[in-house]
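Engineer: let me see the structure of the following:
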Amino acid sequence: MKRDSRLSGVLHVLLHMAEHEGPMTSETLAKAMQTNPVVIRRVMAGLREAGYVRSEKGHGGGWTLACDLGAITLRDIYNALGHPSLLAMGNRTEAPGCLVEQAVNAALSEAFRDAEALLLARFETVTLAALSADFHARLKQRGPLPKDHPHGD
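Structural biologist: Predicted coordinates for the structure are as follows:
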């Protein structure tokens, strides 16, 4: 089963934007993410609607952050992405006639709800500012990246 990596990708994009002065075009962000600019525009539209980024058209335009990194949590971004599924597992059928499968579904459904609640609660405690601080600590430990490195901007 294919993983949904949109949350990871969007967080990556937002941290790049935080490190860059001025607007970043969809093309520049797509290059950093090794994807198509249309994918970037589609994902960023939800973030714009939530008020986390803004966009300007025309020469010198692009995407910029619209609020402080300390004010945005992983849960906020998850919500802006439309609440993608957190778990790859699920029940075999949603409305089984078999009593055994009903018992299995009841146990699994409760465990899945608990796991999702725990993960979402954790998402609420992590801000983009914390991710940025972690990046800067790693950068300080490693030393500056060369300019030709894809993430050396």
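
Engineer: going by C-alpha atoms from here, please, whenever you check contacts or count neighbours.
Structural biologist: OK.

Engineer: where along the chain do the strands fall?
Structural biologist: Read by DSSP state E, the chain holds these strands, from start to end of the chain: 53-56, 62-65.

Engineer: also this sequence, please, to line up against the first:
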Amino acid sequence: MKRDSRLSSVLHALLHMAEHDAPMTSEQLSRCLGANPVVVRRTMGFLRRAKIVSSDRGHAGGWRITADLSALTLRDLHVALEKPDVFAIGHRNEVPECLVEQAVNAALDGTLAEAEALLLRRMGEVTLADVAADFARRHAARGHQNKDQRNDA
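Structural biologist: Sure, this is the predicted structure:
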């Protein structure tokens, strides 16, 4: 089953953009993501419509973040991507005549709705600034590890 990785890709791209002082082209972002530039443009188009990024054409053009990273949440990005399915679990038959299957569907519906609400609530608490800060901590720790390894040699 194919997973929808657009949210992960968008987060990855936005973190690269946040670290970059100038606009980034679709080609630059595609190299960061290991994706086709057309896919990058299509995905970034969702963010442009949500006014999270802007784009300029031409030699000095590219994508730039226009939203405040400390106010932008994972849920905002999920919504900007047109709310892809959170779970890949589904019904065997959407409109069953079998009473057993109706009971199974009802149990799944309630459980999945509760789980999705919890996940979306948590996604609303995590900002892009939080993710960027985590990246910065990891980057700093790796820098110290590499420095310590060089000193041990």
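
Engineer: still on that earlier bit, of all the strands of structure 1, which one is nearest Pro37 of structure 1?
Structural biologist: Judged by C-alpha to C-alpha, the one of the strands of structure 1 that comes nearest to Pro37 of structure 1 is strand 62-65, at 11.6 Å.

Engineer: mean deviation of that closest one from structure 2?
Structural biologist: When structure 2 is superposed, strand 62-65 of structure 1 averages 0.3 Å from its matched positions, counting by mean C-alpha distance after the TM-score superposition for structure 1.

Engineer: next: stretch 106-121 of structure 1.
Structural biologist: If you overlay the two and look at stretch 106-121 of structure 1, the average distance to its match in structure 2 is 0.5 Å (mean C-alpha distance after the TM-score superposition for structure 1).

Engineer: flag every buried residue along that stretch.
Structural biologist: Residues of stretch 106-121 of structure 1 classed as buried under the neighbour-count rule (16 or more other C-alpha atoms under 10 Å) are Phe112.

Engineer: residues in contact with Met17 of structure 2?
Structural biologist: Taking C-alpha atoms under 8 Å, 6 or more residues apart in numbering as the criterion, Met17 of structure 2 is in contact with 23-24, 63-65.

Engineer: now the helices for structure 2?
Structural biologist: Listed in chain order, the helices of structure 2 (DSSP state H) span residues 6-19, 26-33, 37-49, 74-80, 99-123, 128-152.

Engineer: packed most tightly, which of those would that be?
Structural biologist: Between those, the one whose residues have the most neighbours on average, counting mean count of other C-alpha atoms under 10 Å, is helix 74-80 (a mean of 21).

Engineer: tell me what that helix is packed against?
Structural biologist: For helix 74-80 of structure 2, the contact count by 3 or more C-alpha pairs under 8 Å, 6 or more residues apart in numbering; DSSP states H and E identifies helix 6-19, helix 37-49, helix 99-123 as packing neighbours.

Engineer: mind checking those helices for the one nearest to Ala140 of structure 2?
Structural biologist: Nearest to Ala140 of structure 2, of all the helices and strands packed on helix 74-80 of structure 2, is helix 6-19, at 13.9 Å by C-alpha to C-alpha.

Engineer: tell me the angle of the closest one relative to helix 37-49?
Structural biologist: Between the axis of helix 6-19 of structure 2 and that of helix 37-49 there is an angle of 80 degrees, by axes from the mean of the first three to the mean of the last three C-alpha atoms, to 10 degrees.

Engineer: tell me which residue is most central in structure 1.
Structural biologist: If you average the C-alpha coordinates of structure 1 and look for the closest C-alpha using C-alpha atoms, centre = their mean, you land on Leu7, 2.3 Å from that point.
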